[in-house]
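Engineer: fold the following and give me the result.
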Amino acid sequence: MVQVPPAGQLTTSVAQGVVDQAHRTASVNLPISAVHVVLDPGYTYGSGFSLLQFAVRMGIVLGGFAMIFGPIGAVLARRVGARIPAIAALLIMGVDGAAYALVSYSWVTFAVLNAIFGIGVGLFYSASTILLVDAVPQEQQGIGAGMFGVVQSIGAALILAISTAVLNGSPVKAHIDVMGRTITQTVPQIFADRGYAISFWIAAGASVLGMAIAILMRHGRQPTTSGAAALLGGDVPAATAGSASRPDATGDSPS
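Structural biologist: All right, here's what the predicted structure looks like:
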């Protein structure tokens, strides 16, 4: 969606391209009013943002909310277990993905949805990291973190590949009429709203599937020990994990 011109600007650009080509190839000064361009199907998401404008208006909103809600997810994990923040995060991302697919585009609307998605991202990354630390023994933390990163990369690559295939199957075509003669061309790198909607539904479905798995999982139901169980070789309640190594009132460590 970045750097995509509005539909009206695109039709004007296509018409001007036809006029320029007629002048170059046949030395014909064709008036632009003689060229009629109809997009099939049309699209509504064009904003013409540069990468910097997109980052300022939308990307920074997502990142900012993720940074805020990451620590909040960690606090929740210490109180109710990491499973609850994980479920909440996946629910938020699933609902948000459906909203992306259903609402009409405006950059303000999508900025709000990005903020909501950032809440889900912050909760998810804190909860998933805590679940990993609590589940994996201390001596295998590096291996677990590496496998976690690989699985995340595979999932992101899979979603990207599926979305790219869906978008390529939903191109925007320009029907160009010049003085009664019509030709049809596919507009490169411009995709119909339907392609993006299907991609958002796929992402929402993946989030719902992850939420179902999180609901069924047994791990993460207790308040996190922040790795204390792995250090001490057993399950340690959150309230006592921090005091397990503190000296008693006499200054002697507990035996």
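Engineer: CA atoms for contacts and neighbours, from now on please.
Structural biologist: Fine.
Engineer: residues contacting the closest residue to residue 51 other than its chain neighbours?
Structural biologist: Counting by CA to CA, 6 or more residues apart in numbering, residue 51 lies nearest to residue 2, which is 6.5 Å off, once chain neighbours are set aside. Under the criterion of CA atoms under 8 Å, 6 or more residues apart in numbering, the neighbours of residue 2 are 46-51, 54.
Engineer: neighbour-wise, which of those residues leads?
Structural biologist: Comparing the contacts of residue 2 on neighbour count, residue 46 comes out first with 20 neighbours (neighbours: other CA atoms under 10 Å).
Engineer: please, which helix or strand holds that one?
Structural biologist: In this structure, residue 46 is located outside every helix and strand according to DSSP states H and E.
Engineer: surely it is in contact with residue 6?
Structural biologist: Yes - counting by CA atoms under 8 Å, a contact exists between residue 46 and residue 6, whose distance comes to 4.2 Å.
Engineer: okay, buried residues for the strand or helix carrying residue 159 please.
Structural biologist: With elements delineated by DSSP H and E, residue 159 resides in helix 141-168, which encompasses its position. Of the residues in helix 141-168, 141, 144, 159, 163, 166-167 count as buried by neighbour count, 16 or more other CA atoms under 10 Å.
Engineer: that one - contacts with which helices or strands?
Structural biologist: In terms of contact count using 3 or more CA pairs under 8 Å, 6 or more residues apart in numbering; DSSP states H and E, helix 141-168 is assigned the packing partners helix 107-135, helix 193-216.
Engineer: and this one, please, so the two structures can be compared:
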Amino acid sequence: MPTSLPSRARRTGHRATFAVLAAAVAAFALLQSLVTPVLATIQHDLDTDQATVTWVLTAYLLSASIFTPIVGRIGDAVGKERMLLATLVALGAGSLLAALATDVRVLILARVVQGIGGGVLPLAFGIVRDEFPREKVAGAVGVLAALTAVGGGLGIVLAGPIVDALDYHWLFWIPLAIVVLAAIATYALVPPSPVRTPGRISVLPAALLSAWLVCLLLALSEGPAWGWASARVLGLLVAAVVLAAGWVAAEQRSAAPLIDLQMMRLPAVWTTNLVALLVGVGMYATFGFLPQFLQTPEEAGYGFGSSVTESGLILLPWSATMFAVGLASGRLVAGYGAKAVVLAGTTVAVVPFLLMAFAHGAVWQLCLATAVLGVGFGLAFSAMSSLIVDAVPSEQTGVASGMNANIRTIGGSIGAAVMSSIVTANATPEGLPTEAGYTWGFAALAGAGVAAALAALLIPRVRQTAHSDEPEHPELALVAAGTVVGDKSE
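Structural biologist: Alright, predicted model coming up:
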């Protein structure tokens, strides 16, 4: 059963707490994307091949997908501020190891350690709900959610200038400095969690969750390279299905489930997670392939021959508009409701994908597309996080928001894999993808945006007027009381 700690004097106000959380989320978001535009540089400097250097991204993705829900659940049990500090220490250790790495295998290991930092997101959302005045929760959650994508966009923008002025090692030294400051500030300023859910963490569900996520994301990440019909990919997909079924069974039998499956079946939760999956498809695919399109030599008949720095700057409008929308998200959610904001965001996001598909002959067209995309995703991200926070009791905020972020990452893997398959299906005589490949690829992302808007229509309306432990839906009374599926404690 959840417990509330005795009230105590706060060490700081919620504004200082928010500044700490924003720094932690920004550092994690930067590390998500800083290496994406410079993989070729890392491949050359570490004398490795393309297949191996791809694991610098894949290992991080896999690790974050595994640790995000686990860290969120542990934070709900032992205290969110304690786990936030532990997560920042792990993120810093991984960044230090990556900055010092002179071998690609060491760098891949460092990225696995950095992936533990994925727990920053659910912990930050949970701390906001615990500590902030009720009327401030939606706005704070919206800004933090927007920062995850803003940081990703800024990472691509900043990577080129950092590597040009220094070298790729500084892609890890700079975030390390932010992480160290955030860890010190967390220890000094973030108050103890007033709400906890005691109980041990079940090992078997955690192991099964890790196993099926590894199999699924490995198959999706390597499908374009290994072949979708290859024995390895098919075997991994079958293993993912079998292990996922075992995980569901283990969670239902567990006295202390890692993820409350009844909570995940709540209408506001599963519909929001479906939208997150489809939004992730578009966001990560754009991060990965728009810079490649821009860097294609003009001799191919399309592209602009942009440098890493120039292609990053074309994504700058994305970060600017997304952050601006994140700042306004609290008022928008309060005024129109989170469902309306998610629906507006996913609808707006369809337009820039169509622009990228059919109107990409000038740089200004792509700058306009990325600016509009930032508006759409900014609206969707902020309101989705608010929906999750409102839909579940406070003691389950960490694991619920962690799974939402995790599902978005899985959507990103699907989007990157599908986009890769479409773009690389045909090649020019020079070995470059054809323009038609990019056209159909971005059109497919527009289709994912339409699907996300349709999914947003399924989200039930949730009142945004309060953020208390009282659930807004009758079925949440069972969750709040601890009578969840698989709870054998009675």
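Engineer: among the contacts of residue 2 of structure 1, which pair sits farthest apart?
Structural biologist: Distances among the contacts of residue 2 of structure 1 were taken as CA to CA; the most separated pair is 46 and 51, at 13.4 Å.
Engineer: so what sits against both of those two?
Structural biologist: Among the neighbours of residue 46 of structure 1, those also in contact with residue 51 (CA under 8 Å, 6+ apart) are 2-3.
Engineer: where does stretch 209-216 of structure 1 end up in structure 2?
Structural biologist: Correspondence between stretch 209-216 of structure 1 and structure 2 is established over residues 451-458, with TM-score structural alignment as the criterion.
Engineer: counterpart of the biggest helix by length in structure 2 in structure 1, which residues?
Structural biologist: When secondary structure is assigned using DSSP state H, the longest helix within structure 2 turns out to be helix 134-165. Helix 134-165 of structure 2 corresponds to no residues in structure 1, going by TM-score structural alignment.
Engineer: name the residues of that helix that are buried.
Structural biologist: 136-160, 162-163.
Engineer: over to stretch 70-85 of structure 1?
Structural biologist: Along stretch 70-85 of structure 1, the positions that meet the burial threshold by neighbour count (16+ other CA under 10 Å) are 70-78, 81-85.
Engineer: before we move on, the earlier item: tell me the secondary structure for the residue nearest to residue 51 of structure 1?
Structural biologist: Put simply, residue 2 of structure 1 is coil when judged by DSSP: H, G, I helix; E, B strand; the rest coil.
Engineer: how far away is the residue lying farthest from the centre of structure 2 from residue 345 of structure 2?
Structural biologist: When distances to the mean C-alpha position of structure 2 are computed (CA atoms, centre = their mean), the maximum falls on residue 429, with 36.9 Å. Relative to residue 345 of structure 2, residue 429 of structure 2 is positioned 40 Å away (criterion: CA to CA, to the nearest Å).
Engineer: again with residue 337 of structure 2
Structural biologist: Taking CA to CA, one finds residue 337 of structure 2 at 13 Å from residue 345 of structure 2.
Engineer: what residue in structure 2 is paired with residue 103 of structure 1?
Structural biologist: Using TM-score structural alignment as the criterion, the counterpart of residue 103 of structure 1 in structure 2 is residue 359.
Engineer: check the gap between its match and residue 442 of structure 2 for me.
Structural biologist: From residue 359 of structure 2 over to residue 442 of structure 2 the distance is 11 Å, taken as CA to CA.
Engineer: tell me which of these two has more neighbours.
Structural biologist: The residue with the greater number of neighbours, taking residue 359 of structure 2 and residue 442 and applying other CA under 10 Å, is residue 442; the counts read 27 against 14.
Engineer: hmm, back to that, which of the buried residues of stretch 70-85 of structure 1 lies closest to residue 219 of structure 1?
Structural biologist: Distance ranking of the buried residues of stretch 70-85 of structure 1 against residue 219 of structure 1, using CA to CA, places residue 83 first at 7.2 Å.
Engineer: which residue packs closest to that closest one, ignoring adjacent ones?
Structural biologist: residue 220 (4.7 Å).
Engineer: with residue 391 of structure 2 instead?
Structural biologist: Here the residue nearest residue 391 of structure 2, using CA to CA, 6+ apart, is residue 268, at 6.2 Å.
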